[in-house]
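Q: Sequence and computational prediction follow.
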Amino acid sequence: MSRLAPLEPPYAPEIREQFDRIMRGAPPLMLFRVMAGHARAWEKFRGGSLLDRGPLSLREREIVIDRTCALNACEYEWGVHVAAFAQAAHLTEEQVRATVLDDAGAACWSAAEQALIAAVDALHQRATLDDAEFKALAAHCDEDGILEIIQLCGFYRTVSYLANTLKLPLEPTAARFPERVK
């Protein structure tokens, strides 16, 4: 049970339109229903959500989001993204597991993806990149891509704070964190 009550249908026409635009006609996620019940928070959330197509490929974007959510122990958002986008992003089962269980050097990633994951890890741990990490990332991303990565990490850390603190119940169709193989 969420700590804050979600909106229940029927939704106001403006909210219904926003949900339909974001969810493409699917039922709105619990996170969206909770946020939409608070006009200012919902406006800020939608304004900073980076839901548009940006300078990163879908695959790069999802690696950043999945890793950020995993590092923040946010099974809710990680699971939503894996269920919705992993296949379209051509993430293998091994790679999906690696976003949660492996370090940036896992063999399942290309050199560019290893640099991307190392950057996400550094941003999570220290809120910055050292010169070597920045150089490694810049070898694979242009300036717009680097800025997008930083913003995605920050936004999905906030999403993780929201989902974890509000104790959002896991979406029924979302993936679940993998268990470490013993």
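A: All right, it came through fine. Numbers count the residues shown, from 1 in each chain.
Q: From here on, just use CA atoms for contacts and neighbour counts.
A: OK.
Q: So which residues lie in contact with the longest helix seen in the chain, not counting its own?
A: Criterion DSSP state H: the longest helix present in the chain is helix 143-165. Helix 143-165 has contacts (C-alpha atoms under 8 Å, 6 or more residues apart in numbering) with 31, 48-50, 54-56, 61, 64-65, 68-69, 72-74, 76-77, 120, 123-124, 137-138.
Q: Repeat that for stretch 14-30.
A: Contacts for stretch 14-30 (C-alpha under 8 Å, 6+ apart): P6, F32, A36, L51, L168, P169, E171.
Q: in what helix or strand does the second one lie?
A: Which is F32. helix 30-36 (DSSP states H and E).
Q: Kindly provide the distance from Y156 to P169.
A: Separation of Y156 from P169 (C-alpha to C-alpha, to the nearest Å): 17 Å.
Q: Looking at those two, which has the bigger crowd around it?
A: The residue with more neighbours, out of Y156 and P169, is Y156; 23 against 15, by other C-alpha atoms under 10 Å.
Q: Would you mind confirming that A112 is in contact with A138?
A: No: in this structure, A112 is not within contact of A138 by C-alpha atoms under 8 Å, at 9.7 Å.
Q: before we move on, back to that, if any of the contacts of helix 143-165 are buried, give me the ChimeraX selection for them.
A: Command for ChimeraX, covering only those of these found buried under the criterion 16 or more other C-alpha atoms under 10 Å:
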select :31,55,56,61,64,65,68,69,72,73,74,76,77,120,123,124,137,138
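Q: put this beside the first:
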Amino acid sequence: MTAETAPRIPPLEAPYPEGIAELLTRMTPPQAPEVLGLFRVMAVNPRLAERTLELGRHFLGRKASISLRERELVILRVCARCGAEYEWGVHWSGFADAAGLGEAERRATAARDADLGALQPRDALLLRMVDQLHDTGDIDDALWRALGEHWSHAQLLELMMLAGWYHAVSYVCNAARVPLERWGARW
């Protein structure tokens, strides 16, 4: 491991300080093979980790008003645009199959210059939304109208917040240099 790839905030290691083991258990999805490195980094600040838990559960759980496929396409594209291979790989390995994503979506979410024409039209709209938000912090009128043909205002708010949330997650993954998971996909 080089200085450029060494974690800047090392993930906590067991045995964990009092209360941290329970927090990490609540943060870790049941299907995860182990406690994720990102969660062990976040647990360095337990109060912040606790506060982010509910928002993360909303975006990934049954409370969301958008489908798993839609959520994962947004998450994957945001992470790729931010260069967050850690989070992109965790989501690809953990959710792509369940979301019905295949090789065309993998290529489209991972490459900035991917041909979105190979995607379903709704999927391409989501990736275009992420790209515009990432590049400009806004959505132009034409894309907004196109998005509005498929998603309600409440869903559009959720999609924009989801993109922003995973932008923040990507910042943490990249700047803290969270070590890649052994089982996570790579670009």
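A: In hand now; what should we look at? This structure is a prediction, so every number in the text was calculated from the model and none was measured.
Q: now do the same end-to-end measure for stretch 90-105 of the first structure.
A: Termini of stretch 90-105 of the first structure sit 19 Å apart (C-alpha to C-alpha).
Q: buried set for that stretch?
A: So for stretch 90-105 of the first structure, counting by 16+ other C-alpha under 10 Å, buried means L91, Q95, V96, A98, T99, V100, L101, A104.
Q: What lines up with the fifth one in the second structure?
A: Under the alignment (TM-score structural alignment), T99 of the first structure maps onto T109 of the second structure.
Q: if I look at that match, how far off is V130 of the second structure?
A: 10 Å.
Q: Mind listing the shared neighbours of the two?
A: Shared contacts of T109 of the second structure and V130, counting by C-alpha under 8 Å, 6+ apart, come down to R77.
Q: sorry, back to before: just the buried ones from the contacts of stretch 14-30 of the first structure?
A: P6, F32, A36, L168, E171.
Q: and the fourth one, what helix or strand is that in?
A: Meaning L168 of the first structure. Using DSSP H and E, no helix or strand contains L168 of the first structure.
Q: Wait, the match of T99 of the first structure touches C82, no?
A: No: counting by C-alpha under 8 Å, T109 of the second structure stays clear of C82, with 11.4 Å between them.
Q: follow-up on the earlier one: ok, the match of T99 of the first structure to A142 of the second structure distance?
A: T109 of the second structure is 22 Å from A142 of the second structure, by C-alpha to C-alpha.
Q: for E54 of the second structure, same thing?
A: Using C-alpha to C-alpha, E54 of the second structure is found at 33 Å from A142 of the second structure.
Q: Those two - which one has more neighbours?
A: Set side by side, E54 of the second structure and A142 show more neighbours around E54, with 13 against 9, by other C-alpha under 10 Å.
Q: Which of the three states applies to the residue nearest in space to the middle of the second structure?
A: Centroid-nearest residue in the second structure, with C-alpha atoms, centre = their mean: I75, separated by 3.9 Å. The three-state label given to I75 of the second structure by DSSP: H, G, I helix; E, B strand; the rest coil is helix.
Q: Ok, the one 4 residues further on next?
A: For C79 of the second structure, the secondary structure call by three-state DSSP comes out as helix.
Q: and it, how far is that from C173 of the second structure?
A: 10 Å.
Q: Can you pull the residues that touch both of the two?
A: E87.
Q: Show me what the residue nearest to the centre of the second structure lines up with in the first structure.
A: Under the alignment by TM-score structural alignment, I75 of the second structure pairs with I65 in the first structure.
Q: okay, now the nearest residue to G79 of the first structure once chain neighbours are set aside: neighbour count?
A: Sequence neighbours aside, A175 is the residue nearest to G79 of the first structure in space, at 4.1 Å (criterion: C-alpha to C-alpha, 6 or more residues apart in numbering). When counting by other C-alpha under 10 Å, one arrives at 18 neighbours for A175 of the first structure.
Q: can you check A122 of the first structure too?
A: 15.
Q: residue in the second structure matching it?
A: Using TM-score structural alignment, A122 of the first structure pairs with Q132 in the second structure.
Q: measure that match to L125 of the second structure for me?
A: 10 Å.
Q: try F95 of the second structure
A: According to C-alpha to C-alpha, F95 of the second structure stands 20 Å off from L125 of the second structure.
Q: And for R106 of the second structure?
A: 16 Å.
Q: Spatially, which two of the contacts of stretch 14-30 of the first structure are the most separated?
A: L51 and P169 (22.2 Å; C-alpha to C-alpha).
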